[in-house]
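any chance you could fold what I've pasted below:
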Amino acid sequence: MKRLSNQDVEKYYFEMFREIYPLPAGTITYTDAPDVILNGAKRVGIEITNFFLEEGSLPESEQSQKRLREKVISLAHQRFQSENRKKFEISFGFNKANPIRDQKILIQDIIQLAINIEKRETGQIPINVFKSIPELSFVYLNANEYPDAKWRIVQVYDVPVISRNRLIGIVKAKEGKAKKYKNCDAYWLLVVVNAANPAQEQEIQVEHFENIQTNIFEKIIVYKPFFNHVLEVT
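Prediction:
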């Protein structure tokens, strides 16, 4: 399947957004910098961005940790099976409070854990069995054997409430790029929270959310697709 471009994804989000939000009358053009231009009584440029919980370049960010978790589990499984061990399945939940720092040690720890539990029956593994592996918060063993047995990652996390400080950081970053925007009478910033992505999932708290000051954007709107949650912060 062809992977969607960023512009396709932005268009997808905006088409959902315009169904629930009263936009000014006018014609829509999808472009770049800003991502959408609405030509009506005035020309409104709308920049679209995602609301990641943390800066993606940080090693402890969910974006970075997701890749590391997948790599660690895949390599641990490969090495475990290379020793002709049982072909059972394990589900792992990771503790976000203890991000992966040393992949090699964690891979060895997970292999040893699998060896330690391979004679157990199907069920959730007590936390005291893997208390020496702080990166893990949940382990479930399916003791049945399969030719194509999988080790997989399950999401175990608390959904945080939207962070005003993080949102301010996103706004500032977009303000810094405003000089590259096409000329418009006004600019909006649409910040999308994709609940299907653990790196973005958060609750939008509408009540008592203090507005954010900006000299660039006429409107800053946080939007959670599928839930149709909308928060205006200007």
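
C-alpha from now on. contacts and neighbour counts both.
Noted.

quick one, strands of the protein?
In the chain, the segments counted as strands under DSSP state E are 26-30, 36-40, 43-50, 89-94, 123-124, 136-142, 151-154, 186-192, 219-224, 229-232.

can you give me how far the fifth one is from the chain middle?
Looking back up the chat, that one is strand 123-124. 27 Å (CA atoms, centre = their mean, to the nearest Å).

what residues of stretch 150-165 count as buried?
150, 151, 152, 153, 162 (16 or more other CA atoms under 10 Å).

quick one: list the elements packing against the longest helix seen in the chain.
Counting by DSSP state H, the longest helix found in the chain is helix 62-81. Applying 3 or more CA pairs under 8 Å, 6 or more residues apart in numbering; DSSP states H and E, we find helix 62-81 packed against helix 103-117, strand 151-154.

now the buried residues of stretch 150-165 in a markdown table, with distance to residue 120?
Formatted as a markdown table, these follow (distance: CA to CA, whole Å):
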| residue | distance to residue 120 |
| --- | --- |
| 150 | 17 |
| 151 | 16 |
| 152 | 18 |
| 153 | 20 |
| 162 | 41 |
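
for the nearest residue to residue 167 once chain neighbours are set aside, give me its contacts.
Taking CA to CA, 6 or more residues apart in numbering, and ignoring the residues beside it in sequence, residue 167 has residue 51 as its nearest neighbour in space, at 7.5 Å. Residues in contact with residue 51 (CA atoms under 8 Å, 6 or more residues apart in numbering) are 167, 170, 191, 192, 193, 194, 200.

can you do 6 Å?
Shown in contact with residue 51 (CA atoms under 6 Å, 6 or more residues apart in numbering): 191, 192, 193, 200.

and this one, so I can compare the two:
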Amino acid sequence: MQLTENQKTEKEYFDLFRQHCELPCGTIEFSDKPDVVIRDEDNRRILGIEIANLYNSDGDGQDSEQKQRVNRLKVIASAEKIYQERGGRSIQLFIGFCQKNPIKPKRIERIAEDLASHVLKISTLSEAYHCHDPLDPTPEISFISHDGSESPKLMWDLWHSYSTPLLNVPRVKEMIERKAKKVRQYAPCGANWLLLIVDFWDPAQDQWMHWPAEESVEKTPFDRILIFNTATGIIEVLQRSQ
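Here you go, the predicted structure:
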């Protein structure tokens, strides 16, 4: 069966996860509800694993990291176009954005205009240029870096600079509760695990992996609840016995 794009992503995460976790032997299948099924040779023991990404916050709000990343990329794309139309030379540029000053959709073109105009001024410099808070009227931009050399092609990219928050325990509990209510919709399995993914490379997900010793959750239909950070490994959420 051909995997969907979502299942391909889940497979990539699962392949990383299985390098850190001992799993039962058997045939691995990628499906839906649950996302992964592991069957032994006799088809007697079946483990179902539900996979979900653990974001720091919901992506619905305009100030969320998920929405801000989209806005930042729009600013860069628009600024590049303005810059090229005005004859700017091909350079490599890194642009950092301020988390405390999120980009409002109606400001995207104004920020792009200010960015393009400023880069035109510095693009002719033969020495490296690194500046924090370079544009007074544009507080959304926090950093611009140009090494002074010309590139074969225009290469502008995001500069990731952010503070890593602590694991959001209330949000983890909320997600566990939400997922636990859906277990009845899964294909029957002898055991079920919940695997929460924290993608280290995604600022909207990255969190310090520490589960407080005094914290636990009510018993759920999941035999194990695991949180996997793609860079730092696995922690397990303790469930209170009934």
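
what TM-score do we get after superposing?
For these two chains in superposition, a TM-score of 0.82 is obtained (TM-score structural alignment, normalised by the length of the first structure); 232 aligned residues with a CA RMSD of 2.8 Å.

returning to that earlier point: what does the residue nearest to residue 167 of the first structure align to in the second structure?
Correspondence of residue 51 of the first structure to the second structure, assessed by TM-score structural alignment: residue 54.

ok, residue 205 of the first structure next?
Using TM-score structural alignment, residue 205 of the first structure pairs with residue 210 in the second structure.

separation between that match and residue 65 of the second structure?
Per CA to CA, to the nearest Å, residue 210 of the second structure is found 21 Å from residue 65 of the second structure.

neighbour count winner among the two?
Shown here are residue 210 of the second structure and residue 65; by other CA atoms under 10 Å, residue 65 has more neighbours (22 against 13).

now render the helices and strands packed on helix 62-81 of the first structure as a markdown table, adding distance to residue 34 of the first structure.
Output for these, formatted as a markdown table (distance: least, CA to CA, whole Å):
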| stretch | distance to residue 34 of the first structure |
| --- | --- |
| helix 103-117 | 40 |
| strand 151-154 | 36 |
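
residue 91 of the first structure is nearest to which of these?
strand 151-154 (4.9 Å; CA to CA).

enumerate every residue touching residue 140 of the second structure.
Counting by CA under 6 Å, 6+ apart, residue 140 of the second structure has contacts 97, 98, 101.

redo that, cut-off 7 Å
97, 98, 101, 102, 103 (CA atoms under 7 Å, 6 or more residues apart in numbering).

for those, which one is nearest residue 87 of the second structure?
Looking across the contacts of residue 140 of the second structure and measuring by CA to CA, the closest to residue 87 of the second structure is residue 97, at 24.8 Å.

quick one: contacts for the corresponding residue of the first structure for that closest one?
Taking TM-score structural alignment, the alignment pairs residue 97 of the second structure with residue 94 from the first structure. When contacts are counted by CA under 7 Å, 6+ apart, residue 94 of the first structure touches 135, 136, 137, 138, 156.

can you rerun that using 6 Å?
Counting by CA under 6 Å, 6+ apart, residue 94 of the first structure has contacts 135, 136, 137.

from residue 158 of the first structure, how far out is the spatially most central residue of the first structure?
Closest residue to the average C-alpha location of the first structure: residue 199 at 2.2 Å, with CA atoms, centre = their mean. In this view, residue 199 of the first structure and residue 158 of the first structure are 12 Å apart by CA to CA.

ok, how many other residues are close to the closest residue to residue 80 of the second structure other than its chain neighbours?
Leaving aside its sequence neighbours, residue 80 of the second structure sits nearest to residue 116 (CA to CA, 6+ apart; 6.8 Å). Other residues near residue 116 of the second structure number 21, with proximity taken as other CA under 10 Å.

and the equivalent of residue 116 of the second structure over in the first structure, how far is that from residue 101 of the first structure?
Under the alignment (TM-score structural alignment), residue 116 of the second structure pairs with residue 111 in the first structure. In this view, residue 111 of the first structure and residue 101 of the first structure are 17 Å apart by CA to CA.

what's the answer for residue 139 of the first structure, then?
Applying CA to CA to residue 139 of the first structure and residue 101 of the first structure gives a distance of 20 Å.

who has more neighbours, these two?
residue 139 (20 against 13).

quick one: map that one onto the second structure.
Aligned partner of residue 139 of the first structure by TM-score structural alignment: residue 144.

the residue in the first structure that residue 131 of the second structure lines up against: neighbour count?
Taking TM-score structural alignment, residue 131 of the second structure has residue 126 as its aligned residue in the first structure. Around residue 126 of the first structure there are 11 other residues, counting by other CA under 10 Å.

residues in contact with the residue lying closest to residue 126 of the first structure once chain neighbours are set aside?
Distances taken as CA to CA, 6+ apart place residue 139 nearest to residue 126 of the first structure, at 7.9 Å, with adjacent residues excluded. Contacts of residue 139 of the first structure were listed using CA under 6 Å, 6+ apart, and they are 91, 92, 125.

which residues touch the residue nearest to the centre of the first structure?
52, 53, 62, 63.

just to revisit the earlier point, mind putting the contacts of residue 139 of the first structure into CSV with distance to residue 229 of the first structure and neighbour count?
Output for those, formatted as CSV (distance: CA to CA, whole Å; neighbours: other CA atoms under 10 Å):
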residue, distance to residue 229 of the first structure, neighbour count
91, 32, 17
92, 31, 20
125, 37, 16
